[in-house]
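Participant: Let me see the structure of the following:
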Amino acid sequence: MRTNEIPQPTEAELEILTVLWEQGTATVREVNDKLNERRTDGSKEIGYTTTLKLLQIMFAEKGLVTRNADARTHIYSAAMEQTDVQRNMLQRLVDTAFQGSAMQMVMQALGDHDASTEELQEIKALIEKVEKLRSL
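Facilitator: Below is the predicted model of the structure:
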């Protein structure tokens, strides 16, 4: 699947995908329980039927998850890698919010985020790696 063919998940769908990326596979109940465990900010609990409906849409309409229906309880897993979804979402963000400028996006992120020394070292190493690849 090419990057531009990856469906854009909603915020709620992305939360579900995150659970599936961490767990590998999960039932609706397991996904729902994990989602509610993460609600530490006092927000309203997510109902089981809401999670079920989202997973059904993600399976049947968007192809974001796969479903194993061999057993009585359906088992869901993410249909694509986390990095592929992240890459697609990031590209759309750069294209729409930053008029295609990755530099503007990085400058905004670094300006608004207090990056640790370790994070800055990783960013520098990544820049050096990209520069080496481009010089080949």
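Participant: make it CA atoms for all contacts and neighbour counts henceforth
Facilitator: Fine.
Participant: Secondary structure element for residue 70, which one?
Facilitator: Per DSSP states H and E, residue 70 falls between elements, in no helix or strand.
Participant: biggest helix in the chain, by residue count?
Facilitator: In the chain, with assignment by DSSP state H, the single longest helix is helix 117-135.
Participant: Tell me which other helices or strands it touches.
Facilitator: Applying 3 or more C-alpha pairs under 8 Å, 6 or more residues apart in numbering; DSSP states H and E, we find helix 117-135 packed against no helix or strand.
Participant: Isn't residue 25 up against residue 76?
Facilitator: Yes: counting by C-alpha atoms under 8 Å, residue 76 is a contact partner of residue 25 at 5.5 Å.
Participant: for comparison, sequence B:
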Amino acid sequence: MNKKKPSVDSNDPAEPTRAQLEILQVLWKNGPSTVRFVNDQLNLQKDSLSYTSTLKLMQIMHEKGMVHRDESSMTHIYSAALEEQRTRGVVLKKFVDTMYEGSVKSLMLELLGNEKTSNKDWDTIKHLLTKLDDEK
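Facilitator: Down below sits the predicted model:
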């Protein structure tokens, strides 16, 4: 059995696809898990996804170094190899670059102009902005 561990260059964080991100979110939320558990969690969120599709995707993610695989027992246990905050940052930066030409200001104006912003959200945002302003 090949126990070679894939390596991820810490300076070049992986950019997961949407499906890979959904798997990572299950692992970040629940910790190390079997493919069956991940597949069950994904099926709670959306239309039926076959076990073999989830398995294949997680095997590819392992080859790319996005997840670790513990092969010490008959049932393999997978855990996220990518840090949640860092991965979110990579995905968000790509989104802002693509959709808003890199303008955080445009993104924020779009978000703040959204009718779903509640009074509680506004209060939290104001508090955060005041805190950031005080730190400068």
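Participant: So which of residue 25 and residue 76 of structure 1 has more stuff around it?
Facilitator: Comparing residue 25 of structure 1 with residue 76 by other C-alpha atoms under 10 Å, the one with more neighbours is residue 76, at 23 against 18.
Participant: Can you tell me the residue that sits opposite that one in structure 2?
Facilitator: Aligned counterpart of residue 76 of structure 1 in structure 2: residue 78 (TM-score structural alignment).
Participant: Run a quick neighbour tally on the closest residue to residue 63 of structure 1 other than its chain neighbours.
Facilitator: Nearest-residue entry for residue 63 of structure 1: residue 79, 6.8 Å, with adjacent residues in sequence omitted and distances by C-alpha to C-alpha, 6 or more residues apart in numbering. Using other C-alpha under 10 Å, residue 79 of structure 1 has 16 neighbouring residues.
Participant: residues contacting residue 79 of structure 1?
Facilitator: By C-alpha atoms under 8 Å, 6 or more residues apart in numbering, the contact list for residue 79 of structure 1 reads 63, 64, 65, 66.
Participant: so which of those residues is the most crowded?
Facilitator: Counting by other C-alpha under 10 Å, top hit in the contacts of residue 79 of structure 1: residue 64 with 24 neighbours.
Participant: Would you mind confirming that it is in contact with residue 76?
Facilitator: No: judged on C-alpha under 8 Å, residue 64 of structure 1 makes no contact with residue 76 at a distance of 10.2 Å.
Participant: where do the contact lists of the two overlap?
Facilitator: Counting by C-alpha under 8 Å, 6+ apart, nothing touches both residue 64 of structure 1 and residue 76.
Participant: just the helices in structure 1 please.
Facilitator: In structure 1, the helices defined using DSSP H lie at 11-23, 28-37, 48-60, 82-97, 102-112, 117-135.
Participant: mind checking which of those is nearest residue 2 of structure 1?
Facilitator: helix 82-97 (9.1 Å; C-alpha to C-alpha).
Participant: Mean per-residue distance, that closest one versus structure 2.
Facilitator: In the superposition against structure 2, helix 82-97 of structure 1 averages 1.4 Å from its aligned positions (mean C-alpha distance after the TM-score superposition for structure 1).
Participant: circling back to that earlier point, any chance of JSON lines for the helices of structure 1, columns mean neighbour count?
Facilitator: Output for the helices of structure 1, formatted as JSON lines (neighbours: other C-alpha atoms under 10 Å):
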{"stretch": "helix 11-23", "mean neighbour count": "17"}
{"stretch": "helix 28-37", "mean neighbour count": "18"}
{"stretch": "helix 48-60", "mean neighbour count": "16"}
{"stretch": "helix 82-97", "mean neighbour count": "15"}
{"stretch": "helix 102-112", "mean neighbour count": "12"}
{"stretch": "helix 117-135", "mean neighbour count": "11"}
